[in-house]
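*Asks:* show me how the following folds:
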Amino acid sequence: MEPSDAGGLSADAALELLRTGEIAVEGRLVEASNATLFCAVSGGDARAHCVYKPVRGERPLWDFPDGTLAAREYAAYELSEQLGDGLVPPTVLRDGPFGVGMAQLWIDVDETVDMVGLVRAGDWRLRRVALFDAVINNADRKGGHLLPAPSGRVYAIDHGVTFHGDDKLRTVLWNWRGKRFDAAERALLDGLGAALDGPLGEKLDDLLTQSEIAALAARVDRLRDQGRFPQPSDDWPAIPWPPF
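*Replies:* Take a look at the predicted model:
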C-alpha cells in the first residue's frame, strides 16, 4: 500500500490503527446492499477513515451462510497478503459500534480515471486482480469494486461473496480468459499452494469452512495444472449485474 493513498499511513500503521483505534460512524454508503458505514478511526496521534461492515447488517443470501460475509472479506485480505501484491486495503475483523464486523482502510480515489475505459482496455494492473478473483472464486467483481488511487495503484474491495465451494466466478475482468499464466503468476500459484498447507491455511481455519478451504486448494491446483486464466462458464451469468 502506498501511504499517499490512505492519508499518509503505511500498511503496518494502518493495520494497528484498525485493530486498536476507536471507531466513530460518520455516515452510510447507501448504494451498498449490506450495511456499509463510513467511519473515522483514531488512536494516539493517528487518524484515518475506514469502511465498517457489521455482521448484523448483512442481508441473508440464498447461497452463502448467514453472518459469514465479514469473515470472507478478511479471508480475501489474508490471501491477498500471501500473494504479496497489496491488492486489498488493510482489513481486520473486530468489534465496533454495532458489534463484530469487518473494518477496512478507506482508500482515496483518483476521480479522473475512467474505470469503464480501464476495464475495457484490459489494463495490465487489473491482470493480477483477475488472477486473485479466480483463486478466491469471486462471485461479484464489478467495475465499481476497483479503486484507482492517486499513486497509480488499483485496489480491489468488496469480497463478501467469495470462497464458495461451487464455482461462481462472475467478473468484468475477462480480458485474459484462456491466456497462459506468465512465470510470475505460476510462481504465485505454487507459493499459494504451499501456504495453504501452512500458515495461510491456519488463518483461514477460523474464517471459512473446511469444505471451502478444500475447494480453494482444489481451485489453486486446477489453475496450476491448466496454466491458464479460466474461461466464462455456460452454467451461470459470467458478468455481474450491474457491471459497474
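
*Asks:* for the rest of this, base every contact and every neighbour count on C-alpha atoms.
*Replies:* Fine.

*Asks:* ok, then the element right after the host helix or strand of G117?
*Replies:* Applying DSSP states H and E as the criterion places G117 in helix 115-120. Reading on from helix 115-120 to the C-terminus, the next helix or strand found by DSSP H and E is helix 127-136.

*Asks:* here is a second sequence; please produce its structure as well for comparison:
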Amino acid sequence: MFPSDPAVAELLTRGRIEVEGRLVDASNATLFCAISGAGEVAHCVYKPVSGERALWDFPDGTLAGREVGAYLVSEATGLHLVPPTVLRAGPFGPGMVQLWVDTKEGDDLVDVIGPDDVPKGWRRVLRAHDRFGEPAVLAHSDHPSIRLMAALDVVINNADRKGGHVLHGTDGNVYGVDHGICLHTEHKLRTVLWGWVGEPLPEDVLEMLGTLRAAMPALAESLAEHLTRAEIRALGARLDELERTAEFPTPGADYRAIPWPAF
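*Replies:* As a prediction, the model looks like this:
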C-alpha cells in the first residue's frame, strides 16, 4: 500500500495493529507493526506515548502529537512530504501510527562518502574524516523534493533531520519521517539538509509557502489538538520570516546545526 492510496487514512485510524518487531536504533519505543482491516493489509510504525524518552526541552508525552502536527503541516502544503500519520489507541496505549514506507534499495538521498565520490549535482554540506582518518563528505541529493523538505523543516523547526529520516519510496516519491522533536517555540533547527544555505528560494518553494499561508487558519484549528497556542503562533512566525527573507537560512554559530549522529 502506498501513501497515496485512498484507503490509508481509514486503515491507520481503525485497523487492527499487531506488533511484529522493534526498531532498536530509535531512541524512543518504535514498533514495526502489521495493520489490517476492511480487507486491507499494510505495515506501519507505532510509537506509543508510554515509550517516549523524557527530554529536558520538550514537554513529556507530546512527541506523538508533534509527529501528527508535522504531517498536518505537510498535508496543508499539498505536497505530501510526510507519510500518513494519526494519533490513536494501540496495543501499548495511545501513540503515533504512521504508514511504513518501502524504500528503493541502494538509492540513498543523503550519504557520507569520499570527496571524489560525491555524485554529480549533489550538495556538499560538511567536510570531515571517517573513523579511519580518511577524508569524507556529508552530502545530499539535489532532488526537488529534498529542497522542498529542507524548507518545510525550517517552518516546522525540525530539531532532528537525520540522513536516515529521508526516504526514497518505491512509489518514486520522497518522504521525511521521525518528526517527534519539532514545532517548538524556540529555534532548534538541526538538519543534514544544509545544501542550499543562503540561496534564494526557488519558485516551487515559494509556491509551497503560499499554499501553506492560505491554509493557516484551518491548519491552526487542526493543530490545536496537538500543540499549544504559543507553538502554533511560532509556526506562523517562522512562515512569515521565511517568506520575508525568501532565501534558505544560514546556521548560526551559537548552536549545533547538524544532529548527532547524522544518520
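
*Asks:* please state the offset of the helix holding G117 of the first structure from the chain centre?
*Replies:* Between the centre of helix 115-120 of the first structure and the centre of its chain there are 19 Å (CA atoms, centre = their mean, to the nearest Å).

*Asks:* cool, stretch 237-255 of the second structure as well?
*Replies:* Taking mean C-alpha positions (CA atoms, centre = their mean), stretch 237-255 of the second structure and its chain are 18 Å apart.

*Asks:* that one maps to which residues in the first structure?
*Replies:* Using TM-score structural alignment, the residues of the first structure aligned to stretch 237-255 of the second structure are 218-236.

*Asks:* and for the matching stretch, what's in contact with it?
*Replies:* Outside of stretch 218-236 of the first structure, the residues within contact range by CA atoms under 8 Å, 6 or more residues apart in numbering are 131, 134-135, 168-169, 174, 176-181, 186, 189-190, 192-193, 238.

*Asks:* for that stretch, buried residues please.
*Replies:* R219, V220, D221, L223, R224, G227, R228, F229, P230, P232 (16 or more other CA atoms under 10 Å).

*Asks:* try stretch 173-183 of the second structure
*Replies:* V174, Y175, G176, V177, D178, H179, G180, I181, C182, L183.

*Asks:* cool, stretch 206-221 of the first structure as well?
*Replies:* Neighbour-count burial for stretch 206-221 of the first structure [16+ other CA under 10 Å]: L207, L208, E212, I213, A215, L216, A217, R219, V220, D221.

*Asks:* the last one belongs to a strand?
*Replies:* In this case it means D221 of the first structure. No - counting by DSSP: H, G, I helix; E, B strand; the rest coil, D221 of the first structure is not part of a strand but helix.

*Asks:* any idea how far V97 of the second structure is from P6 of the second structure?
*Replies:* Computed as CA to CA, to the nearest Å, the V97 of the second structure to P6 of the second structure distance reads 17 Å.

*Asks:* who's more crowded, these two?
*Replies:* V97 (29 against 10; other CA atoms under 10 Å).

*Asks:* my guess is that one contacts R88. True?
*Replies:* Yes - in terms of CA atoms under 8 Å, V97 of the second structure counts as a neighbour of R88; the distance is 7.1 Å.

*Asks:* need the buried residues of stretch 173-183 of the second structure in TSV (columns: distance to D107 of the second structure).
*Replies:* Listed next are these as TSV, based on distance: CA to CA, whole Å:
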residue	distance to D107 of the second structure
V174	11
Y175	13
G176	15
V177	17
D178	19
H179	22
G180	25
I181	26
C182	26
L183	29
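
*Asks:* show me which of these is closest to R22 of the second structure.
*Replies:* When these are ranked by distance to R22 of the second structure (CA to CA), D178 comes first, at 14.8 Å.

*Asks:* tell me the SS of that closest one?
*Replies:* coil.

*Asks:* so it sits against V166, correct?
*Replies:* No - counting by CA under 8 Å, no contact exists between D178 of the second structure and V166, whose distance comes to 9.3 Å.

*Asks:* and the contacts of the lengthiest strand in the second structure?
*Replies:* When the second structure is parsed with DSSP state E, its longest strand is strand 40-48. Residues from elsewhere that reach strand 40-48 of the second structure, judged by CA under 8 Å, 6+ apart: 1, 7, 11, 28-36, 64, 90, 92-100.

*Asks:* among these, which ones are in helices?
*Replies:* L11, A64 (DSSP state H).

*Asks:* out of the contacts of strand 40-48 of the second structure, which are buried?
*Replies:* 1, 11, 28-36, 64, 90, 94-100.

*Asks:* cool, thanks, signing off.
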